[in-house]
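>>> coordinates only, no sequence provided:
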């Protein structure tokens, strides 16, 4: 299992580097595909709970604005992000409500809420990867997302194995310890500072140490909350993994649960601190 997990992880890393290297358009398409798979995993998982029937077609339609955002760099059209977001939200509400009116024998307001949560949780939060990539220096800054999420996860695991004794929330995530959580946060701050030094020296991009420390603190915290939140959902619907698309890692959501929380945090901190 460990060997499978390592090989799968290396393959995923190579694909990630390739996608990021090929530019924002390829990233936009890739993120849209990942979001669609993530929605499929999420809806299938919560459907195992008696009485919940997400309106899947509405969820999958929410991928369209994400794809449009990703393909904007083609130059074929220009989007006003605020207008597109507002129109998308209104359309999703209208269609969802129409479904429970004309399909009331199958769907109800609980199903609409489950559908809307899936859209907010996956396509909406994933859109921040594309928005960050479309920023100036986005090809460099986007790595902050993966450092903040997977760097925290790796260091939290390492510190937990070495020093972890006191459990945090064993009923949700039995292996997570206080030492691991603190190590993940401190490790994330360290990685952010290292990143800042590298991009300043090699790419001429200056990010203040205040911003880097803030990013490390916030990402190190919110990344772990994202992981625990996904674990809480899986425990509630009684599944071990959301999927099995990545051998040894589970599904898309199992690998991207922290990414979903970290991406908007990094985007907004950079918007505030980088002019």
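Sure thing, it's come through. As the structure is a prediction and not an experimental result, all values here were calculated from the model.

>>> switch to C-alpha atoms for all contacts and neighbour counts from now on
Fine.

>>> just how off-centre is the longest helix along the chain within its chain?
Looking across the chain with DSSP state H, the single longest helix is helix 209-237. Taking C-alpha atoms, centre = their mean, to the nearest Å, one finds the center of helix 209-237 at 10 Å from the center of the full chain.

>>> ok, structure two:
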């Protein structure tokens, strides 16, 4: 089977499952987010180990899951104090370790993991729990997929300026702009369809927010992931999803879009 065939088959199998989990929300979605956290932390730790940096996997994983479930029970309140506490504990862990080499690298990567993986992923659940969160989350996920596809095809057909984004030689300015335009077009079309079918209205401010967050910051999330992969000299974080890469490869845009969209609907709107 060709690479495109494998990607398509995996998409056909997993997309309906993902959308159903997002539709259900609640505890089912929270357990799913925790599973993503476990797999994401594992991917990151394995890559670090290949680079010669051995962080304390179990303490970081336990702290990550506690962050997940703390946000599940108490929302986003006081999470900064929990995070600071975990950072101190993880750094202090080396006091009792026989290996103090690379202590600063372990501490830095551990603190980064606690923000990048459990904290950002948990906003998938928090966004779903908002009023009309079912529409907000599913619309976001579909829009991210469509934007990524639009950016890819515009980049392939029209991409000429690929030296701007140093993090990824495959990303072109034309592809980035194509992704943004795709985000706007399908946000507008999606808003009309959602109103006609479910009588849920998106304002022009909502359409603008989705366009900017997905069309710009969603793609920035993908570029951020590319920076990490270039630093680690890898193509993907894992082959868990075959041609789609690993969990961190597939959820990079969601991990930057969901927190910003949550902030928009809870603070700005």
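Thanks, I have the structure now. Since the model is a prediction, treat every value here as computed from it, not as a measurement.

>>> returning to that earlier point: which bit of structure 2 covers the longest helix of structure 1?
Using TM-score structural alignment, helix 209-237 of structure 1 corresponds to residues 204-232 of structure 2.

>>> surely residue 181 of structure 2 is in contact with residue 215?
Yes. With contact defined as C-alpha atoms under 8 Å, residue 181 of structure 2 counts as touching residue 215 (7.4 Å).

>>> neighbour-wise, which of the two wins?
Under the neighbour definition other C-alpha atoms under 10 Å, residue 181 of structure 2 and residue 215 were set side by side, and residue 215 has more, 29 against 17.

>>> give me the nearest residue to that one, chain neighbours excluded.
Using C-alpha to C-alpha, 6 or more residues apart in numbering and skipping residues adjacent in sequence, the residue nearest residue 215 of structure 2 is residue 180, 4.0 Å away.

>>> pull the contacting residues for whatever residue of structure 1 lines up with that neighbour.
Residue 180 of structure 2 maps onto residue 185 in structure 1 when the alignment is built from TM-score structural alignment. Taking C-alpha atoms under 8 Å, 6 or more residues apart in numbering as the criterion, residue 185 of structure 1 is in contact with 152, 156, 216-217, 219-221.

>>> the same query, at a cut-off of 10 Å, please.
Residue 185 of structure 1 makes contacts with 148, 151-153, 155-156, 191, 216-224, as judged by C-alpha atoms under 10 Å, 6 or more residues apart in numbering.

>>> what's the mean distance for the longest helix of structure 1 versus structure 2?
Helix 209-237 of structure 1 differs from its equivalent in structure 2 by a mean of 1.4 Å after superposition (mean C-alpha distance after the TM-score superposition for structure 1).

>>> show me what that helix is packed up against.
Contacts defined by 3 or more C-alpha pairs under 10 Å, 6 or more residues apart in numbering; DSSP states H and E place helix 209-237 of structure 1 against helix 24-46, helix 143-146, helix 152-163, helix 178-202, helix 252-273.

>>> out of the ones you listed, nearest to residue 98 of structure 1?
Among these, helix 24-46 comes nearest to residue 98 of structure 1, with 19.7 Å by C-alpha to C-alpha.
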